[in-house]
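Novice: structure for the following, please:
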Amino acid sequence: MIDLYYFPTPNGRKITIALEELEIPYAIHLVDILDRQQFNTDFLRISCNNKIPAIVDNRTEGRGLSVFESGAILMYLAETAGKLLPSSGPARVEVLEWLMWQMAGLGPMGGQANHFNYYARDKIPYAIDRYTQELNRLYGVMDRRLNGRKFLCEQYSIADIACFGWVQQAAVGGVDLARFPHVSKWYSGMKARPAVQRALAKDEQFDRPTPLTDAQHRNLFGSSGSD
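Specialist: Predicted coordinates for the structure are as follows:
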């Protein structure tokens, strides 16, 4: 059994989708980042960077193995299951390239674009333009890659899973998917996958208020947790 420490965010959804695709039994433990639960001592023992997602793999002998950082978790799950990540050769390199592209580009730029376009109380034109333009550039890269392809790599992989949750929030970050027809087609195919649908259904048990209250906004964006 995998214990998944989770909140319904793009990075959190990477792991529920992977677990559903790999058919690995798991239990969700909500870490309410709007209530600062990511700074609780018990969670910090699992994820020292006070970020979700994190897992504890209780299938290992002795004490459960904890893994934090969504990309590392995806690699760990795929390697232990022997699926969604080729074991060697150019095909493996290709999947890791696109996984790192998401981790270093699509995710961080999507997060910043989402923040300044939607969550920030003070609208800063320079920041909005900077991150929205870069995010649209990244969608252009992805669109060219998906031209004539069903998936980012030769086969469905953790690279596709990593990107899905961020593309799901394209409009929040100022991206019009209609401008990127190959990404749009890929996204529709991803949404139709039964495992993806099962993973998204998990979110229905968690209430995410919109808009955030002042206290929730401060908890999410206003403190390092060191005070």
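Novice: can we go C-alpha only for contacts and neighbour counts from here?
Specialist: Will do.
Novice: so what does the longest helix along the chain touch, helix or strand wise?
Specialist: The residue-count maximum for a helix in the chain (DSSP state H) belongs to helix 125-146. Applying 3 or more CA pairs under 8 Å, 6 or more residues apart in numbering; DSSP states H and E, one finds that helix 125-146 contacts helix 107-114, helix 181-191.
Novice: need the winner for burial among those.
Specialist: Each of those was assessed for mean neighbour count using mean count of other CA atoms under 10 Å. The highest is helix 107-114, with a mean of 22.
Novice: so residue 127 touches residue 115, yeah?
Specialist: No: counting by CA atoms under 8 Å, residue 115 is not a contact partner of residue 127; they are 9.6 Å apart.
Novice: helix, strand, or coil at the residue of the chain positioned farthest from its centre?
Specialist: The centre of the chain is farthest from one residue, residue 62, which by CA atoms, centre = their mean lies 29.3 Å away. Secondary structure assignment for residue 62 (DSSP: H, G, I helix; E, B strand; the rest coil): coil.
Novice: buried stuff in stretch 82-90?
Specialist: Using 16 or more other CA atoms under 10 Å as the test for burial, stretch 82-90 gives 83-86.
Novice: now the end-to-end length of that stretch.
Specialist: Chord length of stretch 82-90, first to last residue, is 17 Å (CA to CA, to the nearest Å).
Novice: next: stretch 31-47.
Specialist: Using CA to CA, first and last residues of stretch 31-47 are 11 Å apart.
Novice: all the strands of the chain, in order from the start?
Specialist: For the chain, applying DSSP state E gives strands covering 2-6, 26-30, 54-57, 65-68.
Novice: which secondary structure elements does the third one sit against?
Specialist: With contacts defined as 3+ CA pairs under 8 Å, 6+ apart, strand 54-57 has these neighbours: strand 2-6, strand 65-68, helix 70-81.
Novice: next up, for comparison:
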Amino acid sequence: MLSSPVSESHGPLSHYLNAFPVTERWPAQYPDRLQLYSLPTPNGVKVSIMLEEIELPYEVHKIDFGQGDQRSDAFLSLNPNGKIPAILDPDGPGGRPLPLFESGAILHYLAEKTGKLLPADPAERWHVSQWVYFQVGHVGPMFGQLGFFNKFDGRLWEDKRPLQRYVDESKRILGVMDTHLTGREWFVGDAFSIADVSMLGWVRNLIGFYEAGDLVGFDSFAAVKAWLERGLARPAVQRGLAIP
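Specialist: Below you'll find the model as predicted:
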């Protein structure tokens, strides 16, 4: 991920990046590299896994929720929604720096930029997109709410109907995934893609950090379970899960 700093710390790339307030709070030691602002959450690891898979040089900056980094003016200047991950690519379209937030958009951008983890066939590219949107619209929000009501403050609520609502919906989503993955190694075609990248961290968290495997009957979703094991066995995925 990191080697030696660029020799011209005041060169053009450094000058362009310095125009972004986020680099004042988190200075770029390697201004010629993509700058990643993140934490190893299910959304955060999407981008770190992607960067490790495509082997694009980058520099990572930890956004510490405990210190309120995500609410700082510097970070909000990059992502007004105050969420991770976000990136600042010094070599964006036209050779100009590109700030970008929202993990799904970042995955698509990096895939287009490098020509990796996205099929060449137009129809399959759209199939990949639909599963990324499926993750963004369903997997993330529902699994995240289940985690809140099972492990965090929501577990103290006497009314267990919200928990059951998200348990039931998470089971339904896993069923959709399981039906699709039956007979397949990956979500689209025969190759690992950004569709898989988008979901691995969320499924891993559901049964790990959120401690909801038994609640959703995860072992009954054999195709999803096998897919998760294949994905987590990838060296780049293992590295990406631990960054920053």
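Novice: TM-score for this pair?
Specialist: Once superposed, the chains reach a TM-score of 0.85 (TM-score structural alignment, normalised by the length of the first structure), with 203 aligned residues with a CA RMSD of 1.5 Å.
Novice: pull the contacting residues for residue 22 of the second structure.
Specialist: 74-75, 77-78 (CA atoms under 8 Å, 6 or more residues apart in numbering).
Novice: report the separation between the equivalent of residue 42 of the second structure over in the first structure and residue 45 of the first structure.
Specialist: In the first structure, the residue paired with residue 42 of the second structure is residue 10, using TM-score structural alignment. Remark: distance between residue 10 of the first structure and residue 45 of the first structure (CA to CA) = 23 Å.
Novice: the two: who's more crowded?
Specialist: residue 10 (21 against 11; other CA atoms under 10 Å).
Novice: burial count for the aligned residue in the second structure for residue 141 of the first structure?
Specialist: With TM-score structural alignment defining the correspondence, residue 141 of the first structure maps onto residue 176 in the second structure. Using other CA under 10 Å, residue 176 of the second structure is surrounded by 13 other residues.
Novice: spell out for me which residue occupies the centre of the second structure.
Specialist: The second structure has residue 46 as the residue nearest its centroid, 2.2 Å off, counting by CA atoms, centre = their mean.
Novice: and that one, how far is that from residue 129 of the second structure?
Specialist: In terms of CA to CA, residue 46 of the second structure sits 15 Å off from residue 129 of the second structure.
Novice: swap in residue 106 of the second structure?
Specialist: 12 Å.
Novice: please list only the buried members of the contacts of residue 22 of the second structure.
Specialist: Buried, going by 16+ other CA under 10 Å: 74-75, 78, out of the contacts of residue 22 of the second structure.
Novice: quick one: residue 168 of the second structure from residue 215 of the second structure, how far?
Specialist: Taking CA to CA as the measure, residue 168 of the second structure falls 9 Å from residue 215 of the second structure.
Novice: repeat that for residue 72 of the second structure.
Specialist: 37 Å.
Novice: what's the answer for residue 151 of the second structure, then?
Specialist: For residue 151 of the second structure relative to residue 215 of the second structure (CA to CA), the value is 12 Å.
Novice: repeat that for residue 102 of the second structure.
Specialist: 29 Å.
Novice: corresponding residue for residue 194 of the first structure in the second structure?
Specialist: In the second structure, residue 194 of the first structure lands on residue 235 (TM-score structural alignment).
Novice: and that match, what does it touch?
Specialist: Residue 235 of the second structure touches nothing, counting by CA under 8 Å, 6+ apart.
Novice: ok, it to residue 147 of the second structure distance?
Specialist: 27 Å.
Novice: residue in the first structure matching residue 98 of the second structure?
Specialist: In the first structure, the residue matched to residue 98 of the second structure (TM-score structural alignment) is residue 65.
Novice: you'd agree its match is up against residue 46?
Specialist: No: in this structure residue 65 of the first structure lies outside contact range of residue 46 using CA under 8 Å: 9.2 Å.
Novice: list the contacts for the closest residue to residue 37 of the second structure other than its chain neighbours?
Specialist: Once flanking residues are discounted, residue 37 of the second structure sits nearest to residue 61: 4.8 Å by CA to CA, 6 or more residues apart in numbering. Residue 61 of the second structure makes contacts with 26, 35-38, 244, as judged by CA under 8 Å, 6+ apart.
Novice: in the first structure, which of those residues remain in contact?
Specialist: Contacts conserved in the first structure for those, using both residues aligned by TM-score structural alignment, their matches' CA atoms under 8 Å: 35-38.
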